[in-house]
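A.B. asks: The following block contains a protein sequence and its predicted model.
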Amino acid sequence: MAGTEKVGVKQTLKPELSNEAKRKRRKQELIAYAFISPWLLGFFGFVIGPMLASLYYSFTDYDMLSSPTWVGLSNYTDLLTSDSRFRTSVQVTLLFVLISTPLKLIFALAVAMLFNNNRRGAGFYTTVFYIPSIIGGSVAVAVMWRQLFGGQGAINDFLLFLGIEGRNWIASPDHALGVLILLVIWQFGSPMIIFLAGLKQIPKDLYEAAVVDGAGAIQKFFSITLPLLTPVIFFNLIMQMIGGFLVFTQAFITTEGGPLDRTLFYALYLYERAFQNYQMGYASAMAWMLLIVVAIITALIFYSSKKWVYYESEKG
């Protein structure tokens, strides 16, 4: 009976309040949409729109100078079966991501732990180490890197001072990729800041209890710091992995994909196809292939996180 009375009350009040409530709700919705309208226009105009256009172009032969011609899956089959430089760019990019991402995260974590002890000047040095992440992807830094590691660069001058004869690192097929990996690792400031924030959240009581139990620095790191930091590691891993697949400016300015295509990153080859060879349809197919591959790798990392990412709120 009590339940029936409540339903009856609701049904009685609903007609009296519905018009006013609807007007108020409509007004709130309009205000909300007005505030987010700039973002919605940008999202649909500069993200969704170009994505759908590129999806269509990926099934066409389009040179940006004439109307696109429908070719179906031809671009995708050419990518996977007859384009040797496409396979080279995939190999170079995968190698770059597999080497640079772990090294960058390890270096960022090491520096973050160094600054986590509230030492004098820690804030200043944290800012200094973060600066390369802001300017690291710029053209000016890429030009500087090319000058440093060139045949007559400062690196070779320093090696000559030590009595070691250097080489043109940028022009060496065996060392050019390593030079770009060093450039990306140098931009460790962003993950370092995130690691530092994660380290600040670890309760100090855990370390004090570990010291009482006789644990050393290595034991505390692997038993406390690393497990509690796995959510931050997971986030940084995803972000840096995606960023690694999209590297372009460093290779374009420093090596232009050479020597012998040893630094032909995927994004650089895509740019070459689109804006140098005017094969926009082919480049669009490359872009969607990259999206699919990155999505699959990201999904695999998310799936694996169930086994190695520890959340303090979880039971067990």
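C.D. replies: Thanks, I have the structure now.

A.B. asks: all contacts plus neighbour counts: C-alpha atoms, from now on.
C.D. replies: Fine.

A.B. asks: ok, longest helix in this structure?
C.D. replies: helix 2-43 (DSSP state H).

A.B. asks: Relative to the whole chain's centre, how far out is that helix?
C.D. replies: Offset of helix 2-43 from its chain centre (CA atoms, centre = their mean, to the nearest Å): 40 Å.

A.B. asks: Next secondary structure element downstream of it?
C.D. replies: As assigned by DSSP states H and E, the chain's next helix or strand after helix 2-43 is helix 49-57.

A.B. asks: Which other helices and strands does that following helix contact?
C.D. replies: helix 280-308 (3 or more CA pairs under 8 Å, 6 or more residues apart in numbering; DSSP states H and E).

A.B. asks: Quick one: list the elements packing against the helix it packs on.
C.D. replies: Other helices and strands packing on helix 280-308, by 3+ CA pairs under 8 Å, 6+ apart, are helix 49-57, strand 60-61, helix 74-81, helix 226-245, helix 266-271.

A.B. asks: Heading C-terminal from the second one, find the next helix or strand.
C.D. replies: The first helix or strand that comes after strand 60-61 along the chain, using DSSP H and E, is strand 69-70.

A.B. asks: what helix or strand does the residue lying closest to Y266 once chain neighbours are set aside sit in?
C.D. replies: Leaving aside its sequence neighbours, Y266 sits nearest to S89 (CA to CA, 6 or more residues apart in numbering; 4.9 Å). Assigned by DSSP H and E, S89 belongs to helix 84-114.

A.B. asks: picking up where we left off before, the helices and strands packed on helix 280-308 into JSON lines, with extra columns for mean neighbour count and distance to A287?
C.D. replies: Output for those, formatted as JSON lines (neighbours: other CA atoms under 10 Å; distance: least, CA to CA, whole Å):
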{"stretch": "helix 49-57", "mean neighbour count": "16", "distance to A287": "8"}
{"stretch": "strand 60-61", "mean neighbour count": "22", "distance to A287": "14"}
{"stretch": "helix 74-81", "mean neighbour count": "14", "distance to A287": "11"}
{"stretch": "helix 226-245", "mean neighbour count": "18", "distance to A287": "11"}
{"stretch": "helix 266-271", "mean neighbour count": "23", "distance to A287": "7"}
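
A.B. asks: here comes the other one, which I'd like you to weigh against the first:
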Amino acid sequence: MVPDMTATADVRQETLGVQTATAVRTPRYRLRRKLATLALLAPALLGLLIFFVYPLIASVYYSFTRYDLVSPPEWIGLRNYEYLFTKDPKVVIAAINTFWFVSIMVPVKIIFALLIAGLLARARAASGFWRTLFYLPALVPPVASVVAFVFLFNPGTGPVNQVLRFFGIQGPLWFNDPAWSKPSLLLLAIWVMGDIMIIFLAALLDVPREQYEAASLDGANGVQQLRYVTFPNITPVLLFALVTGIIAALQYFTEAAVASGVASGKAVVGEGTGNNLGYPGNSLLTYTEWLYVRGFSQYQLGYASALAVLLFVVSAVILVLLLRRFKAFTPEGAA
């Protein structure tokens, strides 16, 4: 009789499959798989431990100590937090200024970026030129853009006030006036919105045209299409822009520090920082600037660590609330 080759091959494949499954179930094989996975993840895990976990734990520990980088840390319990919440003369001012940047600058920047992205998405002629034009300011280094804006809005010699004076309008003091210093930085934030604008543009161009056509056939006007078609499709991008914007605003430092230094006549941020940060009249004193002053100008590292821990907690709470809020607008959240 001629042996059935097909049956023999099937038996061999089944035997091989059983052997492979047995090998997968052996402890040694599973251990090798885990070790290989850990080896591939080692660089990322090591970086996370060194640059995030260790600094976070160290900051929490130092926040309960008196530490000046020279003497060993001295345990003082909750005194740093007691001073932070009850006695610090400027932490409330810094927190209010930071809240202004979070609640005003972030939404305004997102709204303008979304409007410009919407216009560029509908542009037909020279669309590449306009996209490049609106994106280019985002490539300017923050320090250079702030210095340029301070000189442009100089109340005496700046071209902005000269143009306003030509039309018979008395321009404000801009960065030298506590009432106008934050709105001046808001104008700067709008000017450098190209990074968020280009992301919104990509999201808008990715919205299926068929959905707009279906909504139009159903009688939806422009506002209804924006609400029921555009926003649901770009919700993840809106969440990304909002989260990153709020985190950046909570850590707002460079632009405010450079603007205070240049407007006060001290263009160098470093020596004498504690004297000119927040100029004019502490209107640009942000939370992270005050943290910098207490930690690296007055060498109160323990108290600065308490400020940093509070900032981390506030950022984490805001992030959780945002994620929970946006989850309600997703199909999974609605279910």
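C.D. replies: Right, received. Where do you want to start? Remember, it's a predicted structure, so these values are computed and weren't measured experimentally.

A.B. asks: Assuming the best superposition, what's their TM-score?
C.D. replies: Superposed pair, TM-score by TM-score structural alignment, normalised by the length of the first structure: 0.86. Supporting alignment: 303 aligned residues with a CA RMSD of 2.8 Å.

A.B. asks: Adding distance to A295 of the first structure, write the helices and strands packed on helix 280-308 of the first structure out as TSV.
C.D. replies: Below are those laid out as TSV (distance: least, CA to CA, whole Å):
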stretch	distance to A295 of the first structure
helix 49-57	15
strand 60-61	23
helix 74-81	18
helix 226-245	9
helix 266-271	16
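
A.B. asks: Quick check: which of those is nearest to S190 of the first structure?
C.D. replies: S190 of the first structure lies closest to helix 226-245 among those, at 9.0 Å (CA to CA).

A.B. asks: which element follows that closest one toward the C-terminus?
C.D. replies: Downstream of helix 226-245 of the first structure, the next assigned helix or strand under DSSP H and E is helix 249-254.

A.B. asks: Check the mean deviation of that following helix from the second structure.
C.D. replies: Mean deviation of helix 249-254 of the first structure from its aligned counterpart in the second structure after superposition (mean CA distance after the TM-score superposition for the first structure): 0.4 Å.

A.B. asks: whereabouts in the second structure does that helix align?
C.D. replies: Taken onto the second structure by TM-score structural alignment, helix 249-254 of the first structure occupies residues 254-259 there.

A.B. asks: who touches the matching stretch?
C.D. replies: Residues from elsewhere that reach stretch 254-259 of the second structure (CA atoms under 8 Å, 6 or more residues apart in numbering): 142-143, 146-147, 150, 175, 185, 267-269, 277-278, 284-286, 289.

A.B. asks: Which one of those residues sits in the busiest neighbourhood?
C.D. replies: Counting neighbours by other CA atoms under 10 Å, T286 leads the contacts of stretch 254-259 of the second structure with 31 neighbours.

A.B. asks: quick one: what's aligned to that one in the first structure?
C.D. replies: When the first structure is aligned by TM-score structural alignment, T286 of the second structure is paired with F265.

A.B. asks: Count the neighbours of K307 of the first structure for me.
C.D. replies: Neighbours around K307 of the first structure, by other CA under 10 Å: 8.

A.B. asks: Could you do A287 of the first structure as well?
C.D. replies: A287 of the first structure: 20 neighbours (other CA under 10 Å).

A.B. asks: Next one: it from P15 of the first structure, what distance?
C.D. replies: A287 of the first structure is 54 Å from P15 of the first structure, where distance means CA to CA, to the nearest Å.

A.B. asks: Repeat that for R167 of the first structure.
C.D. replies: Following CA to CA, the distance that separates R167 of the first structure from P15 of the first structure is 84 Å.

A.B. asks: Which one's more surrounded, these two?
C.D. replies: Taking neighbours as other CA under 10 Å, R167 of the first structure and P15 compare with R167 leading, 17 against 10.

A.B. asks: Translate the more buried one into the numbering of the second structure.
C.D. replies: R167 of the first structure maps onto P172 of the second structure when the alignment is built from TM-score structural alignment.

A.B. asks: wait, doesn't its match sit right on W180?
C.D. replies: Yes. Between P172 of the second structure and W180 there is a contact under CA atoms under 8 Å: 7.4 Å.

A.B. asks: mind checking how far stretch 133-152 of the second structure is from the chain centre?
C.D. replies: On CA atoms, centre = their mean, the centre of stretch 133-152 of the second structure falls 18 Å from that of its chain.

A.B. asks: That stretch: which residues count as buried?
C.D. replies: Of all the residues in stretch 133-152 of the second structure, those buried under the rule 16 or more other CA atoms under 10 Å are F134, Y135, P137, A138, P142, S145, V146, V147, F149, V150, F151.
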